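Novice: can you look at this prediction? I've put the sequence above it.
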Amino acid sequence: MSEKINYTPQQQAAIQTGGKNILVAASAGSGKTKVLVERVLNLLQQQVGIDRLLVVTFTKAAAAEMKERIEQALQAELAQLNSKDVQRKQWLLQQRLKLKTADISTIDAFCLHLVQQYYYVIHLDPVFRQLTDETERQLLAEDVWAQVREKRYGQQRPAFEQLTQNFSNDRSDDGLSAVVMKVFEYANAQPQPIAWVKKLPAAYAWPQTGGFQQSSFYQKQLAPLLQAKLTTIERQLGVLEQQATENGLKNLRPQLQPISNK
């Protein structure tokens, strides 16, 4: 059903592995679309209907290309069949018709279709739309934060007051707003945003034994950062010392001696 291509062992495994779901991950231009198309065609040869498959990609272009290649492959095989292959011809014609509505699309398009079809299961208003405009999304986030912020100010919670003082100045609380929005963006990139936010305080917990240097925050986040900064400074001082020596600036050498790692 398709042209002969010399696939790698990994690509062959992705094409021929049956009875299970697969994830094809590779760099741009490595042949992901061809492999997925070949896998679909291989399943069609095994009498697996196109309507029983779910193929999702990250771009509309890749999804459209896949459908086009499958259509061409089906058309090519139909053209090669003789009049006696009635059953096979009917099967291929059915697949061509089903291809137009097959679940070969981007991930977000498939999820949108799923929500539109089963909105009543998750108690969602059927009259909804995707929030695709970045400006509108940002305005909505800022509006919600403004409401939450005013509510917290009215409650006079000491913890919130301390948080505001840590990130704001005597003129505005823009610093706090910036931190909240940044945490919001990071949280939304996580599979479980709320659970991720709830785990954040654990990284800053004071150790039961030892001082600040024994804390998880210092060991895993602050110490590596400080070490990287000190290494960079040491390297730069070494370069400056060499340049001072080469240019006859001996009096500057004592001030440019590289610091040692302790």
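Specialist: Ah, there it is.
Novice: going forward, measure contacts between C-alpha atoms and count neighbours the same way
Specialist: Noted.
Novice: longest helix anywhere in the chain?
Specialist: helix 223-246 (DSSP state H).
Novice: quick one: contacts of it?
Specialist: With contact meaning Cα atoms under 8 Å, 6 or more residues apart in numbering, helix 223-246 is reached by Lys250, Leu252, Arg253, Leu256, Gln257, Pro258, Ile259, Ser260.
Novice: structure two is appended below for comparative analysis:
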Amino acid sequence: KILHTTQPIDVDRLLVVTFTNAAAAEMRQRIGEALERALEKEPHSLHLRRQLSLLQKASISTIHSFCLDVIRKYYYVIGIDPVFRIADEGEMALVKEEVLEALFEQYYAENDEAFLAVVDRYTSDRTDADLQTLILRLYEFSRSHPNPSGWLQQIVHMYDVEEGARIDDLPYAHYLFQAVDLALEAAEYRLAQALQKTKEPGGPAYLYDTLASDEQVIAKLKEARHESWQKLHEAMKNVSFATAKRKPKDGAYDEQLVEDVKKL
């Protein structure tokens, strides 16, 4: 649009927003370089020379910087102090803690049953710090979504289930199973690698039986996982891994292979 031959637009009439300061700086540089190349072809163009002079005033910034600029210009419309400033991370953390403390005190004073039930479930006998930490983590995570309130409401519905429902049938069970599957697959993969190294020349063969036993444990856990959450829970309670044997003093082993197996 800036280089349009019949209806060019001044660069300071455009709004260009990016996600990072680095991207904004790169965009400004690229536009400047394009203007300079065009000026080399048309050295007498007043329009191109004007664009180069306007480039430094152009609205090329991050979304946050643009929003801040709008607020500074129109502070009187939203009724805020014209000399406001952006709080740093430390100040924001203190403000969040103060607000949360005040909110907790209010609910304690009101003897809110729903709130007390949450406190009873997610705190220890001595402090509610764990619950406050959980709330702050949820808040921060929600801010990464386009609609934070909508996302929070959505995850609340995930826990709205009938009494007596099996864990396997709960909406969030899919995510639990996904995490378990990834962990078991990772363990299975590492054990397979370790077992292979015990068979190599100079490998720690004395660890083969222990690793093979562990591999069987993982296989049983995977089998229980595919039956039900209850079966997996019972299997996990009774899980027992074999104790690794000590390296024989009279054996000639490749120390690098021994170390590789230990890391796996």
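Specialist: Happy to help now that I have it. Owing to the predicted nature of the structure, the values given are computational and were not obtained by experimental measurement.
Novice: quick TM-score on the pair, please.
Specialist: Aligned and superposed, the two chains score 0.67 in TM-score terms (TM-score structural alignment, normalised by the length of structure 1); 216 aligned residues with a Cα RMSD of 3.5 Å.
Novice: all helices of the stretch 1-150 of structure 1, in order?
Specialist: 9-16, 32-45, 60-80, 86-99, 107-117, 134-155 (DSSP state H, counting those that start in this stretch).
Novice: what range in structure 2 matches the longest one?
Specialist: Under TM-score structural alignment, helix 134-155 of structure 1 corresponds to residues 89-110 of structure 2.
Novice: name the residues of the matching stretch that are buried.
Specialist: Leu100, Phe104 (16 or more other Cα atoms under 10 Å).
Novice: what does Ile60 of structure 2 correspond to in structure 1?
Specialist: Match for Ile60 of structure 2 (TM-score structural alignment): Ile104.
Novice: Arg13 of structure 2 too?
Specialist: Matched by TM-score structural alignment, Arg13 of structure 2 corresponds to Arg52 in structure 1.
Novice: related to what we said a few turns ago, what's the closest non-adjacent residue to the match of Ile60 of structure 2?
Specialist: Val55 (4.7 Å; Cα to Cα, 6 or more residues apart in numbering).
Novice: isn't that neighbour right up against Ser105?
Specialist: Yes: at 6.7 Å, Val55 of structure 1 and Ser105 qualify as touching, with contact defined as Cα atoms under 8 Å.
Novice: okay, buried residues for stretch 35-45 of structure 2 please.
Specialist: Burial within stretch 35-45 of structure 2, assessed by neighbour count using 16+ other Cα under 10 Å, is assigned to Leu35, Glu36, Leu39.
Novice: nearest to Ala129 of structure 2, of the residues you listed?
Specialist: Leu35 (56.9 Å; Cα to Cα).
Novice: check contacts around the closest one.
Specialist: For Leu35 of structure 2, counting by Cα under 8 Å, 6+ apart, the contacting residues are Leu3, Leu48, Gln51, Leu52.
Novice: let's have those residues in JSON lines, adding distance to Glu98 of structure 2 and neighbour count.
Specialist: JSON lines is the format used below for those (distance: Cα to Cα, whole Å; neighbours: other Cα atoms under 10 Å):
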{"residue": "Leu3", "distance to Glu98 of structure 2": "53", "neighbour count": "16"}
{"residue": "Leu48", "distance to Glu98 of structure 2": "54", "neighbour count": "22"}
{"residue": "Gln51", "distance to Glu98 of structure 2": "49", "neighbour count": "22"}
{"residue": "Leu52", "distance to Glu98 of structure 2": "49", "neighbour count": "18"}
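Novice: and those, which is closest to Glu163 of structure 2?
Specialist: Among the contacts of Leu35 of structure 2, Leu3 lies closest to Glu163 of structure 2 (Cα to Cα), at 66.1 Å.
Novice: who's in contact with the closest one?
Specialist: Ile9, Leu35, Leu48.
Novice: ok, now with 10 Å
Specialist: Going by Cα atoms under 10 Å, 6 or more residues apart in numbering, Leu3 of structure 2 touches Ile9, Asp10, Val11, Ala34, Leu35, Ala38, His47, Leu48, Gln51.
Novice: neighbours around the spatially closest residue to Asp12 of structure 2 that is not a sequence neighbour, how many?
Specialist: In space, and not counting its chain neighbours, Asp12 of structure 2 is closest to Ala58: 4.1 Å by Cα to Cα, 6+ apart. When neighbours are counted by other Cα atoms under 10 Å, Ala58 of structure 2 registers 17.
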